[in-house]
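K.L.:
One predicted model, sequence on top.
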Amino acid sequence: MIENMLAQLPASERKIAEYILEHPRDVVNGTVSELGSRAGTSGAAVIRLCKSLGLQGYQDLKVRIAADLAKPAEPGYRDIEPGESFEAIVQKTTSNSIQSLRDSAEIINYETLRQAVDAMLRADNVHFFGIGASHIIAMDAQQKLLRINKGATAFTDAHLVASLIVNAKPDDLFFCISNSGETPEVIKALSLARESGVKTISLTRYGQSSVAALADIRLYTSSYSTEAPFRSAATSSRLAQLFMIDILFLSMATAQYEKTVGYIDKTREAIQFLKR
């Protein structure tokens, strides 16, 4: 979380964050004022950093750092090299994929996740919107919801999305997907949804962004602040986004288990009918 937020933090909080990354064990054994002094700032800045990270306070920060220190060392993300062997590509891709899911799982706020699942269960229709690679995620989400008899759309045409928003029913939900959180079309659509009183959910990389700031409910994936050139081609981010959609879908399914099983069986039978 600290690595993902580092570049966006104010100077005083960034100094503390950098000190934590370099001396995590000192933080676990120290007080708020000691950390502020060692980082060359103040105890108040430490508390502000905790709030910026979405933590409940300094004790929460210490517990999370202690938990991270107890984990075995992770290999981290590795980019491919010129002339890489197939074996090395498979190994690196596997390692990077697992790491992206792990990192995203660690930043999930479970109260926010509950709010998102409740909103999706109550919605008459969920309108998913993403541009480029994020549209692939939107289509995956739409396919999952349609299979359990939940109204869902996934369009890339901004004009059509705008029409959906202004004509949305009171219980419709607008779910926007943007890894960067700065996709212009998504920002404009979210602004329109806000003006129209439509409830919104965002899925962006972790940290502050225009998209997240506009949404009612904010979901995140790890931002991969050290993303290498080939990984930045929507590979790690795509997997993490699909991971979050799977979590939402399965959470909805378990909340209405019998109904979901019934819908899945019906759609499976319909698909089998088409193959006859």
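P.N.:
Looks like it came in fine.

K.L.:
contacts, neighbours, all on C-alpha from now
P.N.:
Fine.

K.L.:
Let me know the secondary structure of the residue nearest in space to the middle of the chain.
P.N.:
With distances taken as Cα atoms, centre = their mean, Tyr220 lies nearest the centre of the chain, 2.2 Å away. With DSSP: H, G, I helix; E, B strand; the rest coil as the basis, Tyr220 sits in strand.

K.L.:
I'd like to know how far Ser237 sits from Val211.
P.N.:
Separation of Ser237 from Val211 (Cα to Cα, to the nearest Å) stands at 16 Å.

K.L.:
Please name the residues that touch the residue lying closest to Ser222 once chain neighbours are set aside.
P.N.:
Distances taken as Cα to Cα, 6 or more residues apart in numbering place Ser104 nearest to Ser222, at 4.6 Å, with adjacent residues excluded. When contacts are counted by Cα atoms under 8 Å, 6 or more residues apart in numbering, Ser104 touches 220-222, 240.

K.L.:
Looking at the residues you listed, which two lie furthest apart in space?
P.N.:
Tyr220 and Ala240 (9.2 Å; Cα to Cα).

K.L.:
Check which residues of the strand or helix carrying Arg14 are buried.
P.N.:
If you go by DSSP states H and E, Arg14 is part of helix 11-22. Within helix 11-22, the residues that count as buried by 16 or more other Cα atoms under 10 Å are 12-17, 19-20.

K.L.:
swap in stretch 195-205?
P.N.:
Those would be 198-205, for stretch 195-205 by 16+ other Cα under 10 Å.

K.L.:
Second structure follows, compare the two:
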Amino acid sequence: MNSVNLLKSITEARHLLRKSEQKVADFVLAHPNDVIHMRIVDLATEAQVSEPTVVRFCRALNYDGFQDFKLTLAQGLASNTSFEQFSLNTRDTVFEFKQKIFDAMIGNLMSIKEQLDTSTLEAAINALAGAKRVEFYGFGASAPVCTDAEHKFHRLKVNAASYSDPHMQTISAVSLSKADVVVAISQTGRTKDLLHTVSLVRETGATVIALCPSNTPLAELADIDIHIDLEEDKDLSTLMSSRVLQLVVIDVLAVGVAIKMGPGVIDHLKTIKRSLRSLRQNDKRPPFRRADDLDRDV
């Protein structure tokens, strides 16, 4: 667990703690960088609690003691120090908002990497590798992710399709069988049209894999829910990193399926690469000639 997840866990568990332990939680959340340099007596003094209370706080979060807790916090902070969520300021220079966007993206990638459950990914990969047909559903910013996923899985010789139109999704949904898999992709997990088509998919017995936030209606409908939980500035809808994270998770699933299918698929990918060479421009282009050189030729 990195520091982002640790601090999030403290926030989520705070209401379950005793009042004295909540004082420790509040201090840690407000001063995480200071805590990693403190002794247990220092933290107890700053939080105005006893040392045993600090120990109980750590154990409530499933740590053996303060040193174990502090080590996890320090390791996380060391790798995530500069990767914080950003808020847009109209006075920002290009350099400043470029830095903010890239740092936020890197931070989100690191956070989701830690959050992704390996057993859930394995279940999704097994379902996809064994599917007769794979279809990707998504709307809005998730639609191009579905198109990209269709392309990736086609290259693996998987019978794949993507739909971002509600009518086509409905037709697809009622045409599925138990041997098929649908991957439903959503930044919110609450899009009504997507929930409707996924409900239709469930009636056919096909497997539903969802890429969406946890504790959402879509996650509850899915057989396999891959959580992508982000804390982003909701006013910056065009700058959200959810789409990039969805693309990375699709890459993980595609690589997993390729490995599952064995060496033959690697040979197939090499064949595709060779066949595409004729569609690319030859790098051996004539050297660039300036206008005055052309004038001398006339």
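P.N.:
Noted; the coordinates are in hand. Quick caveat, the model's predicted, so the values are computed rather than measured.

K.L.:
List the TM-score for the superposed pair.
P.N.:
A TM-score of 0.77 describes the superposed chains when it is computed by TM-score structural alignment, normalised by the length of structure 1; 253 aligned residues with a Cα RMSD of 3.4 Å.

K.L.:
Please enumerate residues in contact with the helix holding Arg14 of structure 1?
P.N.:
Identification of contacts with helix 11-22 of structure 1 by Cα under 8 Å, 6+ apart yields 2, 6-7, 26-27, 35-36, 38-41, 45-46, 48-49.

K.L.:
what does stretch 238-253 of structure 1 give?
P.N.:
If you take Cα under 8 Å, 6+ apart as the criterion, stretch 238-253 of structure 1 is touched by 97, 100-101, 104, 113, 116-117, 120-121, 133-134, 137, 140-141, 144-145, 203, 221-222, 260.

K.L.:
Please say which position in structure 1 Pro217 of structure 2 maps to.
P.N.:
Using TM-score structural alignment, the partner of Pro217 of structure 2 in structure 1 is Ser210.

K.L.:
unless I'm mixing things up, its match is touching Asn179, no?
P.N.:
No: judged on Cα atoms under 8 Å, Ser210 of structure 1 makes no contact with Asn179 at a distance of 11.5 Å.

K.L.:
Comparing these two, which residue is more hemmed in?
P.N.:
A count of neighbours by other Cα atoms under 10 Å puts Asn179 above the other of Ser210 of structure 1 and Asn179, at 26 against 16.

K.L.:
The more buried one matches what in structure 2?
P.N.:
For Asn179 of structure 1, the aligned position in structure 2 is Gln187, judged by TM-score structural alignment.

K.L.:
rewinding a little: could you dump the buried residues of stretch 195-205 of structure 1 to TSV with secondary structure?
P.N.:
Shown next, in TSV, are the buried residues of stretch 195-205 of structure 1 (three-state DSSP):
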residue	secondary structure
Val198	coil
Lys199	strand
Thr200	strand
Ile201	strand
Ser202	strand
Leu203	strand
Thr204	strand
Arg205	strand
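
K.L.:
and of those, the nearest to Asp60 of structure 1?
P.N.:
Taking Cα to Cα as the measure, Asp60 of structure 1 lies nearest Arg205 of the buried residues of stretch 195-205 of structure 1, at 22.1 Å.

K.L.:
Now do the contacts for the closest one.
P.N.:
Residues in contact with Arg205 of structure 1, defined by Cα under 8 Å, 6+ apart, are 178-181, 220-223, 237.

K.L.:
repeat for Glu34 of structure 1
P.N.:
Applying Cα under 8 Å, 6+ apart, we find Glu34 of structure 1 in contact with Gly43.

K.L.:
Doesn't it belong to a helix?
P.N.:
Yes: note on Glu34 of structure 1: a helix contains this position according to three-state DSSP.

K.L.:
which one in structure 1 is aligned with Asn89 of structure 2?
P.N.:
In structure 1, Asn89 of structure 2 lands on Glu81 (TM-score structural alignment).

K.L.:
do the same with Val174 of structure 2
P.N.:
Checking with TM-score structural alignment, Val174 of structure 2 has Val166 as its match.

K.L.:
give me the number of residues near that match?
P.N.:
14.

K.L.:
ok, it touching Arg194?
P.N.:
No: counting by Cα under 8 Å, Val166 of structure 1 stays clear of Arg194, with 10.3 Å between them.

K.L.:
where does Gln281 of structure 2 land in three-state SS?
P.N.:
Per three-state DSSP, Gln281 of structure 2 ends up coil.

K.L.:
Please report how far it lies from Thr271 of structure 2.
P.N.:
For Gln281 of structure 2, the distance to Thr271 of structure 2 equals 19 Å [Cα to Cα].

K.L.:
The two: who's more crowded?
P.N.:
Remark: of Gln281 of structure 2 and Thr271, Thr271 carries more neighbours, 11 against 8, as counted by other Cα under 10 Å.

K.L.:
tell me which element the aligned residue in structure 1 for that one is part of?
P.N.:
Correspondence of Thr271 of structure 2 to structure 1, assessed by TM-score structural alignment: Lys266. For Lys266 of structure 1, the element it lies in under DSSP H and E is helix 257-275.

K.L.:
Give me the distance between that helix and the centre of its chain.
P.N.:
Centre-to-centre, helix 257-275 of structure 1 and its host chain are 29 Å apart (Cα atoms, centre = their mean, to the nearest Å).

K.L.:
average gap between it and structure 2?
P.N.:
Superposing on structure 2 and averaging over aligned pairs (mean Cα distance after the TM-score superposition for structure 1), helix 257-275 of structure 1 comes out at 2.7 Å.

K.L.:
just checking, what packs against that helix?
P.N.:
Helix 257-275 of structure 1 makes packing contacts with helix 133-147 when contacts are defined by 3 or more Cα pairs under 8 Å, 6 or more residues apart in numbering; DSSP states H and E.

K.L.:
what span of structure 2 lines up against the following helix or strand past the helix it packs on?
P.N.:
Counting by DSSP H and E, the next helix or strand C-terminal to helix 133-147 of structure 1 is strand 151-154. Aligned by TM-score structural alignment, strand 151-154 of structure 1 falls on residues 159-162 of structure 2.

K.L.:
Quick check: buried residues in that stretch?
P.N.:
Within stretch 159-162 of structure 2, the residues that count as buried by 16+ other Cα under 10 Å are 160-162.

K.L.:
do the same with stretch 66-75 of structure 1
P.N.:
By 16+ other Cα under 10 Å, the buried positions in stretch 66-75 of structure 1 come out as Ala66.

K.L.:
same deal with stretch 72-92 of structure 1?
P.N.:
So, applying 16+ other Cα under 10 Å, buried residues of stretch 72-92 of structure 1: 77-78, 92.

K.L.:
Next, the distance between the ends of it.
P.N.:
Start to finish, the residues bounding stretch 72-92 of structure 1 are 18 Å apart (Cα to Cα).

K.L.:
what does stretch 137-155 of structure 1 give?
P.N.:
Terminal residues of stretch 137-155 of structure 1 are spaced 11 Å apart (Cα to Cα).
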